[in-house]
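Undergrad: Sequence first, then the predicted structure, then my questions.
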Amino acid sequence: MKTFLLNGTWQATNVRTGEGYPAQVPGFIQKDLMEQGVLPNEYDTLFEPKIEWVEHDAWTYRRSFELSEELLASEALEMVFEGVDTFAEIELNGKAIGSTENMFMSYRFNVKGIAKARNELVVRISSPTETLKEKEKAFGEDLFLWNGISPRLFGRKAQYGYGWDWGARVATVGIHKAVKVEGYEQLRGEHLGYRLTSISQDKAIVNAHHKIVNVRGTAFEAEVTYTIYDGEQAVAVKKETVSAAPGERVYETSLEIANPKRWYPLGHGEAHLYRLVVEVAAKDASYALDCSVGLREVKIKMPYDEQGRKFLIEVNGISILCKGVNWIPLKLWPNLDTAEEYRQEIEDIAAANMNMIRVWGGGTYENHDFFAECDRLGIMVWQDFMFACGDYPDDDAFSELVRKEADFVLDEFGSHPSIVLWCGNNENMFFIERSRKKRKHGFGEKLYFDVLKEVCRKDTLRPYWPTSPYMLTFDDSRYEGDYGDLHSWYVWGQTHPYEEYREVNGRFLSEFGMQSYPSMKVMDAVDAEADLRDPKFDAMQKAPNGIQRLFYYTVGDYRLPATKEQFVYVNQLLQANALRFGVEHWVSRMPDTSGALIWQWSDLWPSISWALVDYGKVKKPSYYYMKRTFQAPNVVAKITPGQAEATLHLIHDNGDFEGQVTIEFYDLATDKVVKTEERGVKAYGHRSTELDKLNVGGFDAATTIVFVNLLSSGGERLARQAYTLGKPHQLKLKPAALTVTTKPLENGDTLISISTDAFAKDAGLLNVVGTLSDNYFDLVAGETREVVLKGKLPEGFAIEAASLNGVKTIGYV
């Protein structure tokens, strides 16, 4: 096959004004106009009304290009658009060649006889908003939703573009994936994949399949060779002669791998990858395709128990404690992420002892590089289909569009072993139940319980779950938390105290979260002089009553700081406290609770949000708190203020454990350990085990820190958790002088040492971009902690350390 790539600089013209601008493909017109200074960028956080006009206009993209005689002479000549956002009519040399209506799918058009040596390509993109309004009007029924505008429900377009409770409204317009011309003889292939027919310790049977497209009107013979490689070694080979029928047809064969190596989630074994290659040779043409293969069996198991039914994701016979985050797109610009950007983000997720990412249904299907990185690191992916928070139309035309999208998604991404579950949507069960009150079947019910379910039947590598959350019933209020998965939003969403997390005994927490401000790096980039109630900062908060809730939760844990910078510091600690409180509870219940997925991983603009990593790529304290909480094996103490007895839990979700737990009671007044307890522990299976009770009575909450340590049988310290007996504002902290030194390491990383003369609460390095091995921890008097930063500190960066001891508060609270 011969390929001519049409990426690069095109010319985009506003149809209304006639103004022309250089435009990048892949790209979006809003991004181009921001970079050219025509529009303000996202750091002008009041930019939304200033840029909205772009989405209401039609835009024409065009470019000229030349094709070689060799390419033009190809038996088949096709133009491929891997992604257009969204409604476009496409012309080549003045002739219509096709149209697009779904930004999640690729399109292929026959241009044989139309393409010439010199060509003019025109892509006329309609206003997405105006087009969607017309579709809504034609539908004739009012649809309900949360977030954005109701017309968004009628388009197969990234839903978050119309604004969400963490994101700005930037309804993108553009050609966001590659454009190319492909020429070939006789045949081409696509969508190489596989099914795992059976696997045992001795052998695995893999059914490989792919589609052959025969562009001739008659059948012909082709030699097909399938090879599975383990590294450079071929471990299974199958050669066949097939009769390639005219048109498109899927061909498959079975291969046997001796002594197979399985793909395991992070923390449970090697994420072993094989490589499947198919080579097809006919009389006049040949091609080869390849994909990764991960041998694993995935099941959802829901055994009955006294509470209801568990929700267990089982991989290779092991019930996995799923620890991780919800993923929204990394940028305002869907699918413009690079392999390196994905690598950095997913390595950081793995470094935080997380093993699952839920790709949320209001964003986009990420690029192959995203899934390849998850494949490599053993990160499981819960993949939503792209529907979120609303009534979706379910007429025949829309249902057929959804079916085509689902077929494409399964064919395109289904070979990635990291995807362990397809899910029909995000939070649309509520809307189904609501609309069932006025129609027999709720809006979208047909899509999730019929169309998508039926498409996913062909995928035997992973199960399908119709909606999230889902309690196995059309009346979720009766069984909330006892069945299926749960989005827990009483905390934050209804402003309940985060201590109520211990009353939430959901079987799988697929969403929960607590907000905080971003780092001062981001705040200062917006406006270094503004106070926290400046309109620029208010605009960064998209959640209803969000500012009020931030202050409510923060003053529950801390005295009010006297400066903006210190308020941001303690507010971020509040987020960390709340998430830790909930996550410790849920992981301590494994297998009765088997999942804790935090909302959300990162920000896609300068936002006040639930993110663990802000838009400046600074990791908040909550990232490091979660890293320590999610580690395995681990030990956690569930201490309740005012109660003399606490429960201790050994978390050994990665298997059997034998070792020792040491508890130290540290007195802030004397800076000494005043009591130590030691306990031998032994536990079996992939679960959590409750240990003997811990007596904390008789200690003053104002002057006591409890350190709980987990040691191996050989005495190595594996985990250390620090607890207060009350709220942080009760602590009587002495001034602590923090000393920081840095040293470059031979491998290019940076060693940072932090020392203190007195106990320092939540000692942290501020505004550091990148990945530290640890941060925001408690230091005892005289202690030095060494942490490693991947790479070097930025040129001219002045490292700054802070602790709760140094926070100055207003006097009357």
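TA: Great, that's in hand.
Undergrad: contacts and neighbour counts: CA atoms only from here.
TA: Fine.
Undergrad: what's the distance between the residue nearest in space to the middle of the chain and Ser468?
TA: Central residue of the chain (Cα atoms, centre = their mean): Trp327, 2.1 Å from the mean position. Applying Cα to Cα, to the nearest Å, the value for Trp327 to Ser468 is 14 Å.
Undergrad: repeat for Lys239
TA: 43 Å.
Undergrad: Repeat that for Ala245.
TA: Taken as Cα to Cα, the span from Ala245 to Ser468 is 42 Å.
Undergrad: can you map out the helices along the stretch 401-550 of the chain?
TA: For the stretch 401-550 of the chain, applying DSSP state H, counting those that start in this stretch gives helices covering 429-435, 445-446, 452-456, 520-527, 535-538, 546-557.
Undergrad: any chance of the ones you listed in a markdown table, with mean neighbour count too?
TA: Formatted as a markdown table, the helices of the stretch 401-550 of the chain follow (neighbours: other Cα atoms under 10 Å):
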| stretch | mean neighbour count |
| --- | --- |
| helix 429-435 | 20 |
| helix 445-446 | 21 |
| helix 452-456 | 20 |
| helix 520-527 | 18 |
| helix 535-538 | 17 |
| helix 546-557 | 18 |
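Undergrad: related to what we said a few turns ago, let me know whether the residue nearest to the centre of the chain touches Trp601 as I believe.
TA: Yes. Between Trp327 and Trp601 there is a contact under Cα atoms under 8 Å: 5.7 Å.
Undergrad: Second structure for comparison follows:
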Amino acid sequence: MEKDRIKLNKGWELHQVGTTETDWLAIRKMPSQVADILLDHEILTEEVKLGWCQEAQWISDYEWEYRCCFERPKGKRSRLIFKGLDTLATIYLNGKEIGSHDDFYLPDSIEISDLCQDQNTLLIRFHRVMEWLAHEELPTYLEDAVLKCKLLRKPLHDFPLKNGPDESSYQGAVPGFTPVGVYDDIILETWDDMEITDENIQAKLIGDRGEISFAVEGVSEDNTEVQILVKMEGCIIKDICVEAKVLDGGYRAEGCIYIENPKLWNPIGFGRQELYTIELLVRKSGEILTEDRIEKTVGFRRIEMPVPLAFIINGKKVRLWGGSMDPMQGYTHCYQKERAERIFDMVENANMNTLRIWGEGIPLPDEFYEEADRRGILIWQEFFMGHGAYPDNEEYGMKCVKEAEVLVRRLRHHASLLMWCGGNETIMGAELIGKYPFGDWIAKSAFPEMLRRLDPERYYHVNSPYGGEWTNDPREGDSHTYECIWEYPYQEYPNFLSESIRTAPPARYSLEKIIRGALWEPGYDGKVTRPGQGIMPENWRQRIHLLADGERYSGNYWEYYDVTDADSMLYRFGASYGAAIKRIGEQVRKGSREKADFTKRSKGYMACKLLDTWPKVFCAIIDYFQEGYIPYYATKRVLSPVMVQFSREESLRLYAVNDSAEDFHGMIETGLYNLRTEQLERREFLPVCVEQGDCELVNDLAHYLFFSKDCILFARLMDKAGRDIYTCIDYVDIERHLPFEDPEISVAIQGDVLSIKALHFARCVEITGNCDGNEFGWLFDDNYFDLLPGMTKNVRILGKQNHGTISVKAPYSKNVQQIRFCR
């Protein structure tokens, strides 16, 4: 019989230990964590999903039991696989203890062949993690250097870290919340005499030929053969059989399959994502029936790295643009496919090609990486180690290595997987408080040793950040920029900016859902007149992690006009965050002060954070409701594959940057527009040619000599056919000094494309949608953009909404233009 895998996802019940035995709640969907189930039964309110977690604090005070029944499995042998248990659990089958669990990041497998009855009852009891921690002690030398919660291998931000009962945790819950329960599938496997226990399938290019290497090991009582099928778009293009070598109680087969001139997998924006399906089938020699099979998807790509973090993929220079990805939810760690798909859509729309899977996050399922393969999104994958030092004993370190090994074996075949990283800020975090980075040997030596065995050809980065004279040295490796709260040298052109951070509230309609009270309380005037006073209303500040100096991460909000209401304050913080993204992002895109080789320029930019785990007022460019405000669209623009920018260092200069897949040839219209006189003061057309992966000085504009600070600089990039590619608008004075007339916007629509014009200069044109009262779920291919008078801006309507009313306005106008939309 062929090996069978059955998801145990029906008939489950949940019980709060200490209540009556008849008090079991039906679990309507598995996997589900305790909070999911209590929300489903309306024992918890929707407030918990919004991060108001006071009513859910009691969950961690109790033990919880999950129970289900299943029939005796077919086949000689059987096992239970627990893909995700959070975290401390004892497992029982038919009343007998069969295993225990103590690591969030590790799956468990328990053979039950001799324990099964005709009818079986599986019970999982989850224990109190806070009680467990209370009985544990750190060695004295680690007490001031290591967070005690790190003794348990569970996500760092599942614990209340120094926040009070009314204060936001770092991730955004008020107060902190500790999930518990089943977060991934529980599977019943059955088989007879033969199974696959380990495999490694890799695809690589050798010259113009593709090589698929395979190695498979397993258990068998008979001679064994392995059939390998290579498919593309459902068609078999290779089919071979290999007789396995007999080992003690098992078998091993290995070999290579060659494909001449294979189709290539490319990162998004650099070509198609061609994928091959590899199917391994194992059976007894000379027989037809398959006993076990596995299926993997691979892609051929040639990756070169002349210096660390400078990637050349299939002969093209590829700099990494993306975001640092936190967990997609906080109240549960169960994967939510719809949320993931929306994130992928927003990542693509933002011109990103890379996701950094944060070391303080959670494991993501196979389908997430399969989607990255299909879309061409590169993966910077960190092992699950977070800010600051760790216990440094060998037993603890080897547990971390075991987690990493499981991750490597599961993910190493993916075409999208670009690199491994040893964690987030584990070394830098210790340096910040002047402590030794205990446990650093895990990332510096134990992880590399494991990777040399299991995935030796992929790049490994010790930590993020890491490199240079000190851990966060911008000149080498990668760095995290916190220039808003730190002062440090060499930050102008960082080698690789893997975290770029500022703070702003989300869009108004999101903010209204996450705060308590009015957006603008009576008597509040927004003025900051004394030290220690908050720069936002108190009920907004309740969603900021104040211990992380959350407010100080704001952009230069004082450069904008004084606020008079909630909308003007939202604009002030959003625009200042957007301006910081533009300034820092343009420096990274330009990459060096003078023209330099690809290997000597900045190599990447990552937004921090990409998304919110809980509703929050902090730094994410995609909020909890998966909406984008000014920072999201500022990021999208600064990551445009081909773009132009002004540099005002020792002279006024215009640069063009090309990070697309091909050389660029076109034209730039550039000049000065005076906001006060509403006149063009200068205008010229310049040819531009930029090689793939390069940056070119288009013109030194010192011949402009001097001009009024009422002027804005503009540069409009067009391709050879005259199509608009990118528009850059730069201000030479702060916004609160500049005059802005009502722009008198007009809007038309054809299909799913808006055409927007302005009679006068329009600052930060905002597009919003409303579908039968729902303002969420809209997405546009540009938003919150400046618009020169007389220009037409075409904006495509994306997102999941198929009809509604589109509103267009600018912050310095009371007029709103509305138009109906039906897809």
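TA: Looks like it arrived, so ask away. Bear in mind the structure is a predicted one, so any value in this text is a computation, not a measurement.
Undergrad: ok, back up a step: I'd like the helices of the stretch 401-550 of structure 1 as CSV, with distance to Lys137 of structure 1 appended.
TA: Shown next, in CSV, are these (distance: least, Cα to Cα, whole Å):
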stretch, distance to Lys137 of structure 1
helix 429-435, 19
helix 445-446, 21
helix 452-456, 26
helix 520-527, 39
helix 535-538, 34
helix 546-557, 33
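Undergrad: for these, which one sits closest to Pro728 of structure 1?
TA: Smallest distance to Pro728 of structure 1 across the helices of the stretch 401-550 of structure 1 (Cα to Cα): 5.8 Å, for helix 546-557.
Undergrad: The closest one: what's the following helix or strand?
TA: helix 564-587 (DSSP states H and E).
Undergrad: Average offset of that following helix relative to structure 2?
TA: Helix 564-587 of structure 1 differs from its equivalent in structure 2 by a mean of 1.1 Å after superposition (mean Cα distance after the TM-score superposition for structure 1).
Undergrad: Give the equivalent position in structure 2 for His585 of structure 1.
TA: Counting by TM-score structural alignment, His585 of structure 1 lines up with Gln587 in structure 2.
Undergrad: and Lys239 and Ser468 of structure 1? which has more neighbours close in?
TA: Per other Cα atoms under 10 Å, whichever of Lys239 of structure 1 and Ser468 has more neighbours is Ser468, with 24 against 14.
Undergrad: Could you find the counterpart of that one in structure 2?
TA: Using TM-score structural alignment, Ser468 of structure 1 pairs with Ser464 in structure 2.
Undergrad: contacting residues around its match?
TA: Ser464 of structure 2 sits next to 421-425, 478-480, 498 when contact means Cα atoms under 8 Å, 6 or more residues apart in numbering.
Undergrad: Same list (these) but as CSV, adding distance to Val747 of structure 2 and neighbour count.
TA: Listed next are the contacts of Ser464 of structure 2 as CSV, based on distance: Cα to Cα, whole Å; neighbours: other Cα atoms under 10 Å:
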residue, distance to Val747 of structure 2, neighbour count
Cys421, 47, 26
Gly422, 50, 28
Gly423, 48, 25
Asn424, 46, 25
Glu425, 47, 25
Asp478, 44, 29
Ser479, 43, 27
His480, 41, 25
Ser498, 38, 26
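Undergrad: From the residues you listed, which land in strands?
TA: 421, 479-480, 498 (DSSP state E).
Undergrad: any idea which of those residues is the one closest to Leu133 of structure 2?
TA: Nearest to Leu133 of structure 2, judged by Cα to Cα, of these is Cys421 at 28.1 Å.
Undergrad: so what's the aligned partner of that closest one in structure 1 up against?
TA: Matched to structure 1 by TM-score structural alignment, Cys421 of structure 2 sits across from Cys423. Cys423 of structure 1 makes contact with 382-385, 464-468, according to Cα under 8 Å, 6+ apart.
Undergrad: quick one: Cys423 of structure 1 from Leu33 of structure 1, how far?
TA: If you go by Cα to Cα, the gap between Cys423 of structure 1 and Leu33 of structure 1 works out to 36 Å.
Undergrad: same thing with His272 of structure 1?
TA: Counting by Cα to Cα, the gap from His272 of structure 1 to Leu33 of structure 1 is 44 Å.
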